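Engineer: Have a look at this prediction, sequence included:
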Amino acid sequence: MTRSLHPWPVPPPRVAVVDVRSLPRPGVPVLPVPRAAEPTTPERTTPEPTTPEPTTLERTSEPVIPAAAPAAGGASGSAVLVTGSGGPAGVAVVRRLVALGHRVVAVDIDPIAAGSALAAVGGVVPRADEPGFVDALLAFAAEHGADALVSTVAEELPALTAAAGRFAAAGLATWLPEVAAVDLCCDKAAFAVRLVEAGVPTPATAATVAGAADVPGPWIVKPRAGRGSRGVQLLDSAAEVTAAMTADPGLIVQTRLAGREFTADALVARDGELLTVVPRWRDATKAGISVQGTTFESEAVTTVVADALEAVGLTGPANVQGFVADDGTVTVVEINPRFSGGLPLTLAAGADVVGAYLAGVREPAAQLPYLYFSPGVRMSRYFAETYTSLDGAPVSDPCAAPAVTR
């Protein structure tokens, strides 16, 4: 797989060290580098579905989204089908596509997923590991005229890839990464082994009680196949690590890293070419989701992120999480093969990874653009609400600004 670090015109040194004194810190204003940036607007509980058949939720109120140019690509009147519309990434993808002028239809296992209310039509489908998931997607896409599929849930990817032929036959375009790459990203133990093999800095990791003896403390124990902060334990004694991993063989242990945590949103073309890396500090998080962040520019971080992506062979959207230590060492902890929950900040900084990805879904042979971004852009996230009525009657937003009359 080939890789280009463009739009960074001079290849950075392949050293996993950055002078942290030169990077933006909280509370210090940073002027963004002048680049072409496109403004945009900047979250899942998922109960079990009551039926494997897709149901429909019509939108009852218009989302507040700035005007955008009409969408390009796709047949006249065709829609984009977005999955995982109850998660932060799903909501962000729906909002961006709507802002770009696309007709969006969205599904989730939650019948009142917020992203479904923001789309033109929302539906309910089974979990990806349940029978009928693919059938429900195909039926929903056919009913609402969708010609492109955008998944925002990593756990769906194996089922979607297995059904790629069915989607193509139905006229539903997809861009799905290799299953082997997804499996590596979703298995934290296998991921750590692969990065060590590739020479990419990653914390010491063990998946057995015996192996834990070789992992220096302090420790973090977490599910081998978990997501977000679910099941994560911060431990300070080897006895606690042994007890936790004995009680749950599905856990792994890693050395707990010090320093400053970052996430880098990335988009990798189908041929492996790196189209963008947008690093951002995770200034504050809740339930594993970034609620405050700041974009920054670092050749060292970009290099390590690019090496990690190349090591697993991932294409499409990804978010890479890691730390920059006080001595400047950059370490990668994990890669999620999907759009991130902090996606709105990357969009606000000017890198339209959603629009570029959709172009690649609909036109597999298209030469996708390199995406630039502005460092020093900050995000502070707040709660927002959507409203639907059980009887289908419109429900107004009590906090909406009144219409301006002239």
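Structural biologist: Sure, I can see it.
Engineer: use CA for all of it now, contacts and neighbours both
Structural biologist: Fine.
Engineer: Show me what the biggest helix by length in the chain is packed against.
Structural biologist: Among the elements of type helix in the chain, defined by DSSP state H, the one spanning the most residues is helix 299-312. For helix 299-312, the elements it packs on are helix 179-186, helix 188-198, strand 274-286, strand 330-336, judged by 3 or more Cα pairs under 8 Å, 6 or more residues apart in numbering; DSSP states H and E.
Engineer: May I see those arranged in a markdown table, with distance to Phe296 and mean neighbour count as well?
Structural biologist: Written out in a markdown table, the entries for these read as follows (distance: least, Cα to Cα, whole Å; neighbours: other Cα atoms under 10 Å):
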| stretch | distance to Phe296 | mean neighbour count |
| --- | --- | --- |
| helix 179-186 | 24 | 20 |
| helix 188-198 | 24 | 19 |
| strand 274-286 | 6 | 23 |
| strand 330-336 | 14 | 24 |
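Engineer: can you pull the contacts of the closest residue to Val241 other than its chain neighbours?
Structural biologist: Distances taken as Cα to Cα, 6 or more residues apart in numbering place Leu235 nearest to Val241, at 6.7 Å, with adjacent residues excluded. By Cα atoms under 8 Å, 6 or more residues apart in numbering, Leu235 lies in contact with 218-221, 241.
Engineer: 7 Å instead?
Structural biologist: Listed by Cα atoms under 7 Å, 6 or more residues apart in numbering, the contact set of Leu235 reads 218-220, 241.
Engineer: Out of these, flag the one nearest to Ala269.
Structural biologist: Distance ranking of the contacts of Leu235 against Ala269, using Cα to Cα, places Ile220 first at 33.4 Å.
Engineer: and the gap between the closest one and Ile252?
Structural biologist: Computed as Cα to Cα, to the nearest Å, the Ile220 to Ile252 distance reads 8 Å.
Engineer: alright, now check it against this:
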Amino acid sequence: MSGREPTVLVTGCGAPGAIGTLWSLEQSEELSTVRTIGTDVREEQPGRFACDAFYSVPPADDPNFVDELLAICETEAVDVVLPQVTAELPVFASALDRFADIGTSVAVSDPAALERANSKRQLLEVCSDLGVPTPESIAVESRVGLEDAAAQLGYPERPIVVKPPVANGQRGFRMVSEDWDQKREFYESKPDGTKVTMDRLQSVLGETFPTLLVSEYLPGTEYSVDGFRSETQTVAVPRSRDRIRSGISFQTTVTEAETLIDHSRALADEIGLEYAFGFQFKRAADGMFKILECNPRIQGTMVASTLAGSNLIDAAVRAALGDSPTVESPEWETSFYRYWGGIGVRDGELVGNVGEDV
């Protein structure tokens, strides 16, 4: 195994976690060199300068998406594709045979597993079967339905949250409450757009709208669980999300939470997830962990697990190459702190990387 030099294509190089993914590949103790190809829908992305080659590609819903990715994989002799964009996952999963025909493996779960993971309804059914606690949730498609669901969940005495059935980051997520000081927040807090009153939410949504889930608000700490699953091993590495900005972890700590490990392993096996993926949980008022969602792809701060000694991203690549990697247990209580860096570019060439040597 040692000494192999695969070519890996990483999609979504403009994503917040792209640099962490590329860094994790560099840390492989089994692969001597990993040649990386980056793609993104936008040409000007910092991640392109961290890759050996870069291509601008159409979005996943473009009918030419698969053909263009296949052409890139053939040109660059790509061994493994690591998708990082939620919308791309089912597209890749439906074209696995076409990529296999040119000698490229795609590190993505099969279509049935993706549907179970991405569909909030199916995920809740799996959780119910396994005894994994879930927030009380009601699907709505109208103003009247929203008002009725909110009342059933104790609103306005208790805050609620709304989100799409298939979420991507915090897009469409709102915490709805009448009990917050908007004036104080205006002067003292940086705007994040996630808190709204019911009147404000209804003014945005109108009388009818695409399906939303209305759920109980969980006031406790949020946790991500970074996962990896192969034919021989199912790994779960929990971490508390100690500081979050715009849905991105700016401080997170790898923590030995056995309940989250057990829940995540059971869910991954039952859903049939493969390669690298993740779950998100949050503590309810009584301290119970309740699941928020499943991310059947590399998570944005999965690099924290790499830093703790569990390189799940490297394991995903090696599994896609046909090997049987063993992921080491992490060093618990390892913390990750995200900071703002940046690069300088002139005439399309990198001229400096601020923070590279920090």
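Structural biologist: Good, I have the coordinates. Quick caveat: nothing in here was measured; it's all calculated off a predicted structure.
Engineer: overall similarity of the pair, as a TM-score.
Structural biologist: A TM-score of 0.82 describes the superposed chains when it is computed by TM-score structural alignment, normalised by the length of structure 2; 324 aligned residues with a Cα RMSD of 2.6 Å.
Engineer: re earlier: which one of the contacts of Leu235 of structure 1 is nearest Gly122 of structure 1?
Structural biologist: Nearest to Gly122 of structure 1 out of these is Ile220 (Cα to Cα; 38.4 Å).
Engineer: contacting residues for the alignment partner in structure 2 of that closest one?
Structural biologist: Counting by TM-score structural alignment, Ile220 of structure 1 lines up with Val161 in structure 2. For Val161 of structure 2, the set of contacting residues under the criterion of Cα under 7 Å, 6+ apart consists of 174-176, 214-217.
Engineer: hang on, the earlier thing: arrange the helices and strands packed on helix 299-312 of structure 1 in TSV, one row each, with distance to Ala71 of structure 1 as further columns.
Structural biologist: Shown next, in TSV, are these (distance: least, Cα to Cα, whole Å):
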stretch	distance to Ala71 of structure 1
helix 179-186	30
helix 188-198	37
strand 274-286	21
strand 330-336	28
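Engineer: Of all the ones you listed, which one is nearest Leu347 of structure 1?
Structural biologist: With distances scored as Cα to Cα, the stretch of those nearest to Leu347 of structure 1 is strand 274-286 (9.7 Å).
Engineer: picking up where we left off before, in strands, which of the contacts of Leu235 of structure 1 fall?
Structural biologist: Using DSSP state E to define strands, the subset of these located there is 219-220.
Engineer: Of the contacts of Leu235 of structure 1, which are reproduced in structure 2?
Structural biologist: Retained contacts for those in structure 2, judged by both residues aligned by TM-score structural alignment, their matches' Cα atoms under 7 Å, are 218-220.
Engineer: Let me know the closest of those to Gly73 of structure 1.
Structural biologist: Each of the kept ones among the contacts of Leu235 of structure 1 was scored against Gly73 of structure 1 by Cα to Cα, and Ile220 proved nearest at 45.6 Å.
Engineer: Next, work out how far apart that closest one and Ala204 of structure 1 are.
Structural biologist: Using Cα to Cα, one obtains 11 Å as the distance from Ile220 of structure 1 to Ala204 of structure 1.
Engineer: Could you measure from the residue most central in space within structure 2 over to Leu22 of structure 2?
Structural biologist: Among the residues of structure 2, the one closest to the centroid is Gln299, at 3.5 Å (Cα atoms, centre = their mean). For Gln299 of structure 2, the distance to Leu22 of structure 2 equals 13 Å [Cα to Cα].
Engineer: Need the overlap of contacts for these two.
Structural biologist: Both Gln299 of structure 2 and Leu22 lack any common contact, where contact means Cα under 7 Å, 6+ apart.
Engineer: on that earlier part again, shared neighbours of Ile220 and Ala204 of structure 1, which are they?
Structural biologist: Common neighbours of Ile220 of structure 1 and Ala204 (criterion: Cα under 7 Å, 6+ apart): 254-255.
Engineer: picking that back up, what separates the match of Ile220 of structure 1 from Arg116 of structure 2, distance-wise?
Structural biologist: For Val161 of structure 2 relative to Arg116 of structure 2 (Cα to Cα), the value is 22 Å.
Engineer: For the longest helix of structure 1, give me the average deviation versus structure 2.
Structural biologist: Its matched residues in structure 2 lie on average 2.2 Å from helix 299-312 of structure 1 after superposition (mean Cα distance after the TM-score superposition for structure 1).
Engineer: What sits closest to the counterpart of Thr263 of structure 1 in structure 2 if chain neighbours are left out?
Structural biologist: Pairing criterion TM-score structural alignment: the partner of Thr263 of structure 1 within structure 2 is identified as Ser224. Across the structure, with Cα to Cα, 6+ apart as the measure, the residue nearest Ser224 of structure 2 apart from its sequence neighbours is Gln280 (4.5 Å).
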